[in-house]
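Visitor: Fold the following.
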Amino acid sequence: MRRHITDVWPVYVPGARCEARTSKEKPLQAPDWQAAARHPWDTTLSGLRADALDCLQTTVALVADHAHGPGTHLALGCRWRFPEADANGAARIQMPVQDRFAEAMRLLGLRAERIEASDGPAVRDQLAGGQPLYVIADAFLLPWLPYAGHAHMSHSFLIEPFGERFLVVDAYHNDTQWGPARPGAWTLSPTAVDQVIAGDVTTMDVRPATGPLWLDRSKVLADNATLARAAKPATDAYTERLRERLAEPGVIDDVVLDIWLLSRERSLHAAWLADHPAARQVSARAEAWQRLSTQSYLVARRMRRGGRPNPVLIDDLARLLHEDMALAIELAEPSTVDDAVDAVVLAELCATLGLDEAVVRATDTLRSLPGFDSFRLVDAIDRIEQRLDTALPDDLAVDDLRDVAGLCRLFRSAKHQAKAVSTG
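Guide: The predicted structure is shown next:
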């Protein structure tokens, strides 16, 4: 019997706080499970931005890219999420998992049906038809994960028949206290399948529907800006509540999870906007969230060892959220600012080198321009900085000093950053 995914949903939070326990299960031994050297999903697996996906997204991303082509999964990063009020009026980061999954299905052009197969033998029977299954099982029992034998938490993967064995494909990428989890594929014997798919498991048939949703990027950015403009009250309520309750049991773990999820979402958003004029600026925001995620781990560890709560973590969280709001609003604005920046860069470069604009536009690299050298580049940058009243950052990317387009990107990013700081 199959049911639509909205009918039944397990209690499941990607990357959720986990509790270590002892297990009576006998550990699986080779050759019950072993790495798969070659498999049909290899190319798709290697093309995922797995480090920017959470445990729910990894498997649907794998199915979407396999069905619709490389990069399809990046649509999962189109939305920039901010704190929202839940049904009880409390501000929170994490949206209901059922809603999150439904959004992923819509964005990626997939459909999902729940399958009544709650143990290994039932799953093996379902796999006899040849269709891969999306499985959510206990990470404690999954020998390819560092969580195996250490912690109980829900985890998703794909499984399909593979000769006389079964192929598991898991795109999860994360670092844990027990070691790294990295995307890969493994073959399991029937005995191994029965052991890893045990207890509270969920199985689904996830497959292509009509195709991935075509996204109008300008409209998506405008919708993000609308969310950002409305997000300040919920964001302030959210961070204030965390400041007041940080010393309470379990709150720091919720903070760590929220920051981890936001860090992944910001990284995926940067990948989705990789060809946008403000791509470097968005990537810088993602890097800031990654640093905050590391900071949150340190704070949590010290608190578990008896240390006092560190409100600086919440201050930094609030600051990043407000900076993201400013940037989300700015990304939706017309590109007149970027066009003006490009015009200044081009004009001052021409003036410094004494060249016509047509010559500069027709040249692939700066070094190919007549009369160009490092000193002339420094002179041009000085002139542009004065005209724009904006200084470039000290950590310049060498690649952005290769051509006119790269130089424009640097100054756009610096101008946007200066504006975000001034409006923050």
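Visitor: switch to C-alpha atoms for all contacts and neighbour counts from now on
Guide: OK.
Visitor: now Trp144, nearest residue through space, not along the chain?
Guide: Leaving aside its sequence neighbours, Trp144 sits nearest to Trp186 (CA to CA, 6 or more residues apart in numbering; 7.7 Å).
Visitor: Please generate a structure for the following sequence too, so the two can be compared:
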Amino acid sequence: MTAPAVPQTAPPADLRAELLDCLQVNLAWLARTEYGVSPLVLGARLEFTPRDDGPGRLPTVEAATGTHVERTAAALGLSLTDRHTLPPRTGTLPAGPGTAYVIADAYHLPWVPYHGHAHMDHSFLFCRDSSGLAVVRDGYHNDTPYGPARPGAWTLTEGELAEALPDGARVYRVTRAGVPQDGIEVVPATAAAVESYVHAYREHPDREEALARLTLETWLLARARRLHAARRAAGGTAPAVEEHLTAWGKLAEQTFLAHRRVQRGRPEPAGPLERLAELLQADARVFTAPSPAWEAAPVTAGAGTATAGSPDTDTLRTAVAEEAAAVLRVPAAELLAGRALTEIPGFGSFRMVDIVERIEERLDIEFDAADLVPENLHDLDGLRRITARAHRETP
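Guide: Got it, this is the predicted structure:
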């Protein structure tokens, strides 16, 4: 698999791939380059409409693949035509003019970090260059537990293409069909819908399963709200909206951390579900208010903070800095000198959890679940404070 030497394989500068999911992004790439449609039209409507995924299954805001693709195409003013299902083990994609939109299993796609790790529907664009070689383009942009996904284009041999599609694929041709979605709308989440959704996750007996799913849910919800904010932002983003988006991002981090803790047999941190309900109910107020209407409630670090200058402060601070530096691959001296963790490329929820686990292992401590909130985990001194507290309380 190599980078292709064909024109127009770079994504447009205004694709805003970081705001789009793996099915939206490549339809948006086609719409932008071939028809001049802004990808931000996909954020015009914000709503909370979880669906029942069947008996015993948790509700989800993730639409079924077919429904999601159809809605995305319609919002972009596109039509999906000439639909073709590639049978398993066929080994190649059908010839045809122009570019095809393809959905296959990410587990087998060698250019995405999910390759060999996780099964899920994933899209890409497919065409052949002037010499007949297979060219795939994928605009997906995300940080995953298996590494970063970034937009790009690759040339595949026929053998590599066959290996990438052992389970077949869904192939579509895309044409212009009408006018892209216009206007901006927020459909307020009803109290009943929020309570039913949160209750299902709170009462699910398998906590690891519930938190694994909730991690994806909060990521999808946070991304949808960033996309909606970008669609509205022609006149600038209000401070209350910025704070609201930050709170959604912190919730996604906190939920992922809770999932990892339960995976390791540790107590489940409290708070994510209550915070989820608050943020869902605040969406309509924040996004439709003519002036700042809501601020994230502060989360305190709690009592018992180590005092600067106490005998163990410097030792603990150095240990915390060394473990954070090892995860982020920067010199510990930079962190000790005051460089913020959030300024370091690659810092995010996955690295944050790695740092927490390394500190616990090195110092043979266990953080209190109540301390594991993003407000305590985004800077060195916050980590040092909760480390000192856990160090004192560990038998």
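Visitor: where does the equivalent of the residue nearest to Trp144 of the first structure over in the second structure land in three-state SS?
Guide: Correspondence of Trp186 of the first structure to the second structure, assessed by TM-score structural alignment: Trp154. Following DSSP: H, G, I helix; E, B strand; the rest coil, we place Trp154 of the second structure in the strand state.
Visitor: What is the neighbour count of Trp154 of the second structure?
Guide: Neighbour count for Trp154 of the second structure, taken as other CA atoms under 10 Å: 18.
Visitor: Isn't it up against Ala5?
Guide: No. Here Trp154 of the second structure does not reach Ala5: they are 9.1 Å apart, not a contact under CA atoms under 8 Å.
Visitor: As a check, name the ranges of all helices in the first structure.
Guide: Ranges of helices in the first structure, per DSSP state H, are 42-46, 57-68, 97-108, 120-127, 190-196, 217-230, 232-245, 251-272, 279-304, 311-331, 336-353, 357-361, 374-388, 404-423.
Visitor: most tightly surrounded among these?
Guide: Across the helices of the first structure, averaging neighbours per residue (mean count of other CA atoms under 10 Å) puts helix 57-68 on top, at a mean of 24.
Visitor: That one maps to which residues in the second structure?
Guide: Counting by TM-score structural alignment, helix 57-68 of the first structure corresponds to 24-35 in the second structure.
Visitor: Relative to the first structure, what is the average displacement of the matching stretch?
Guide: Here the mean offset of stretch 24-35 of the second structure against the first structure after fitting is 1.2 Å, by mean CA distance after the TM-score superposition for the first structure.
Visitor: And for that stretch, what's in contact with it?
Guide: Contact with stretch 24-35 of the second structure is made by 11-12, 15, 17, 37-39, 69, 72-73, 76, 78, 101, 123-125, 138-140, 176, as judged by CA atoms under 8 Å, 6 or more residues apart in numbering.
Visitor: from what I can see Leu107 of the first structure touches Pro212, true?
Guide: Yes. With contact defined as CA under 8 Å, Leu107 of the first structure reaches Pro212; the gap is 6.1 Å.
Visitor: what's near enough to touch Gln195 of the first structure?
Guide: Gln195 of the first structure makes contacts with 120, 141, as judged by CA under 8 Å, 6+ apart.
Visitor: cutoff 7 Å now
Guide: Gln195 of the first structure sits next to Gly120 when contact means CA atoms under 7 Å, 6 or more residues apart in numbering.
Visitor: Which residue of the second structure sits opposite it in the alignment?
Guide: Gln195 of the first structure maps onto Glu163 in the second structure, with residues paired by TM-score structural alignment.
Visitor: What span of the second structure is stretch 350-365 of the first structure aligned with?
Guide: Against the second structure, stretch 350-365 of the first structure falls on no residues (TM-score structural alignment).
Visitor: now swap in stretch 298-309 of the first structure and tell me
Guide: Aligned using TM-score structural alignment, stretch 298-309 of the first structure spans residues 257-268 in the second structure.
Visitor: Aligned to Ser196 of the second structure, what sits in the first structure?
Guide: Checking TM-score structural alignment: Ser196 of the second structure goes with Ala237.
Visitor: make that Thr2 of the second structure, sorry
Guide: Match for Thr2 of the second structure (TM-score structural alignment): Gln34.
Visitor: Tell me how far its match lies from Ala192 of the first structure.
Guide: To Ala192 of the first structure, Gln34 of the first structure is 10 Å away according to CA to CA, to the nearest Å.
Visitor: Now do the contacts for the match of Ser196 of the second structure.
Guide: Ala91.
Visitor: Ser156 of the first structure now?
Guide: Ser156 of the first structure sits next to 55-56, 59, 134-137 when contact means CA under 7 Å, 6+ apart.
Visitor: tell me the two of these that are most distant?
Guide: Maximum pairwise distance in the contacts of Ser156 of the first structure, criterion CA to CA, is 12.8 Å, between Thr59 and Ala137.
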